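> Quick check, what structure comes out for this input:
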Amino acid sequence: MTQLIEIHKENPQPRLINQVVAIVRNGGLVVYPTDSGYALGCHIGDKAVLDKIRRIRDLDKNHDFTLLCRDLTELAVYARVDNLAFRLIKNNTPGPYTFILRATAEVPNRLKHPKKKTIGIRVPDNVIAQSMLEALGEPMMTTSLVLPQQDDDRVLEPYEIYELLDGRVDAVIDGGYCGHQETSVIDMTSGYPEVVRYGAGDPSLFE
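Sure, this is the predicted structure:
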């Protein structure tokens, strides 16, 4: 049975954060707020949960997943970052951007792009998400919560997400409204930034 957990968006209750983190550590799948809408999150190494996410979102095996990191120090463990990329990412995180970077050996192969060996990484500007990462002590594997039957212009409330995914995820965090536009995606693998998706983050900073 899915738990619906209401967490204060500005002052997250540590007890509830630890409750959610315990679910993630034990192989659970959670819905949580970011600075660009709600997302699905799980432990970085959990293949079974990855397959569950693919079924929920009706994704093919080549879909690119993202690592949610606390900060640049953690990001640098999982991605190769040159000086230009470091400066640009530092100046624009935390924020609603996903950066495509070359993955290090710390990233499980199933999360890397099968040919390019890249990984998407983001640092969220959301207090609940940051509190979860702090308590977890490592990144989460994540993807935006976009359901196959969902109207692009329709913003789902947490209780609606709970009703739609009851029994399919382990917990839904109600963290209030947190936006609905997906992140801007910036490819940093060529040495220069390339905007590959326009979203919530200002793309002009990379053009």
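> contacts, neighbours, all on C-alpha from now
OK.
> what are the ranges of the helices in the protein?
Here the chain has its helices, by DSSP state H, at 14-25, 47-57, 72-78, 83-91, 127-136, 158-165.
> I'd like the structure of this one too, to check against the first:
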Amino acid sequence: MAKILKIYPDNPQENYIDQVVKTLRDGGLIIYPSDTIYALGCDINNLKAMEKLASVKGIKLEKAKFSIICNDLSHLSEFTKPIETSTFRFLKNHLPGPFTFILDANKNLPLAYKGAKTVGIRVPDHSIPQLIVEKLGHPIASTSIRDDDEILEYSTDPELIAEKYDNLVDIVIDSGYGDNVASTIVDLTSGEPEIIRQGKGEI
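Next comes the predicted model:
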């Protein structure tokens, strides 16, 4: 049964964040708020947790394209090929923010991303995921929570999300209603920004 933690971005309780980080280190799955929609996350370096995350989404891990959630741009060189100054400046101008940027991956990606040529990087403009990543010491893998509803594409009510995922995740962070518009996905692999999916962020 998932534990529900009420954590609000303007004053996140440190002991709750510590509980979330411990759960991630132990291979657990969390549901957390962001500057766009609620999302599912796990420790990027824990292969078992990554397999669990793929299983909850109903896909095979090798087919999964989970975003990498960072708290700033300092993690970029760990996962991506060297970035041109103009591209880095572009990223800096738009992050933190509601964007997922597709970049060329390097060979140091965690095991679960083995063989991936590109990787989606996200730095949400939201204190809770930023704090979690900062305390964990490295990024988390993430995927959005979709809704079965035909009108709403994404689930926004944390209580309903907690009901639905009760036996599938370890912690649900309730931060009030979320947004129902996902991030804008921008491909930067050619050097020029190409919008793959228009979401909340404007380029």
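> Give me the TM-score for this pair.
Remark: TM-score between the superposed chains equals 0.91 [TM-score structural alignment, normalised by the length of structure 2]; 200 aligned residues with a CA RMSD of 1.7 Å.
> just to revisit the earlier point, wait, which of the helices of structure 1 is closest to E194 of structure 1?
Taking CA to CA, helix 83-91 is the member of those nearest to E194 of structure 1, at 11.3 Å.
> chain center to the closest one, what's the gap?
Centre-to-centre, helix 83-91 of structure 1 and its host chain are 20 Å apart (CA atoms, centre = their mean, to the nearest Å).
> what's the mean deviation for that helix versus structure 2?
After superposition onto structure 2, helix 83-91 of structure 1 sits on average 0.9 Å from its aligned residues (mean CA distance after the TM-score superposition for structure 1).
> still on that earlier bit, most tightly surrounded among the helices of structure 1?
helix 127-136 (a mean of 20; mean count of other CA atoms under 10 Å).
> What lies in contact with that helix?
For helix 127-136 of structure 1, the surrounding residues in contact (CA atoms under 8 Å, 6 or more residues apart in numbering) are 7-12, 17-18, 20-21, 25, 32-34, 69-70, 124, 139-140, 175.
> Could you check how far it is from the centre of its chain?
The answer for helix 127-136 of structure 1 is 12 Å, by CA atoms, centre = their mean.
> Contacts only, for V107 of structure 1.
The contact partners of V107 of structure 1, by CA under 8 Å, 6+ apart, come to Y78.
> ok so, going back, got a markdown table for the helices of structure 1, with distance to E194 of structure 1 too?
Formatted as a markdown table, those follow (distance: least, CA to CA, whole Å):
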| stretch | distance to E194 of structure 1 |
| --- | --- |
| helix 14-25 | 33 |
| helix 47-57 | 27 |
| helix 72-78 | 19 |
| helix 83-91 | 11 |
| helix 127-136 | 26 |
| helix 158-165 | 33 |
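> Right, I'll call it a day here.
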